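Visitor: what follows is a predicted protein model with its sequence.
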Amino acid sequence: MNKWSLSASAFLVTVACSTAALAAVHHFDVIGESYGHTSEEAIDNALRVADEKCYLSWGRSDQDYTVLAQWVDQATGYPAARVSLGCSVED
């Protein structure tokens, strides 16, 4: 190989590696709220809602979540829950 093609190859490899190194990962929490027949089902449904919100924003959800609130809806009598789920999005 001549010097020019070697230099061009080295430049392209450097550019490819630097763009991968500059890719940013943004982390934020997504809130989900839902109801169910039991409090566990309400939490599971709220997690499903939060996971879908994360997915729709091109993110990947974490395994860790926080139950923010649990209550019984007075109008329906069903347990309800609000959860916070971590979500990571790569640029």
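Guide: Ah, there it is. Since we're looking at a predicted model, the values are computed, not measured. Residues are numbered from 1 along each chain as shown.
Visitor: switch to C-alpha atoms for all contacts and neighbour counts from now on
Guide: Will do.
Visitor: pull the residues that contact stretch 56-71.
Guide: With contact meaning Cα atoms under 8 Å, 6 or more residues apart in numbering, stretch 56-71 is reached by 39, 43, 51, 54-55, 79-90.
Visitor: so for it, what gets flagged as buried?
Guide: Applying a neighbour-count criterion of 16 or more other Cα atoms under 10 Å, the buried positions in stretch 56-71 are Gly59, Arg60, Ser61, Tyr65, Val67, Gln70.
Visitor: try it against this one:
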Amino acid sequence: MKITILFFATLRDKFGKEKTVKLNRNSTRLIEVISKVDGLKEEIVEGGSIKKMYKILVNGINVEFLDKLDTLVRDGDEICIFPPAGGG
């Protein structure tokens, strides 16, 4: 299966605009996909939870309203990761 991860704002500088993760399964947990991108888990996960400043969407739905890092993802799904936004 192929999952696309899109990065926004400052995360683009670190990881690029997008990454495609390929796995030999029909579905897997979000944390397993995140772990396949070098440095991403360390950036956005702390103590087994998503750091509060980051927002992660799977197919447009905030994973906080799903199963967080245990959210199931399937072939063709799109993950969007947003870092904290500055303003003023």
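Guide: It's in. Only a predicted model underlies this, so the values are computations on that prediction, with no experimental measurement involved.
Visitor: TM-score for these two?
Guide: TM-score of the superposed chains, computed with TM-score structural alignment, normalised by the length of the second structure, equals 0.30; 47 aligned residues with a Cα RMSD of 3.6 Å.
Visitor: circling back to that earlier point, narrow the contacts of stretch 56-71 of the first structure to those that are buried.
Guide: Here, 16+ other Cα under 10 Å leaves 39, 43, 51, 54, 79-89 buried among the contacts of stretch 56-71 of the first structure.
Visitor: which of those fall in strands?
Guide: Judged by DSSP state E, strands contain the following of these: Pro79, Ala80, Ala81, Arg82, Val83, Ser84, Leu85, Gly86, Cys87, Ser88, Val89.
Visitor: and which of these is nearest His27 of the first structure?
Guide: For these, the closest approach to His27 of the first structure (Cα to Cα) belongs to Ser88, at 4.4 Å.
Visitor: next up, the contacts around the nearest residue to the closest one once chain neighbours are set aside.
Guide: Leaving aside its chain neighbours, Ser88 of the first structure sits nearest to His27 (4.4 Å; criterion: Cα to Cα, 6 or more residues apart in numbering). With contact taken as Cα under 8 Å, 6+ apart, His27 of the first structure is in contact with Gly86, Cys87, Ser88, Val89.
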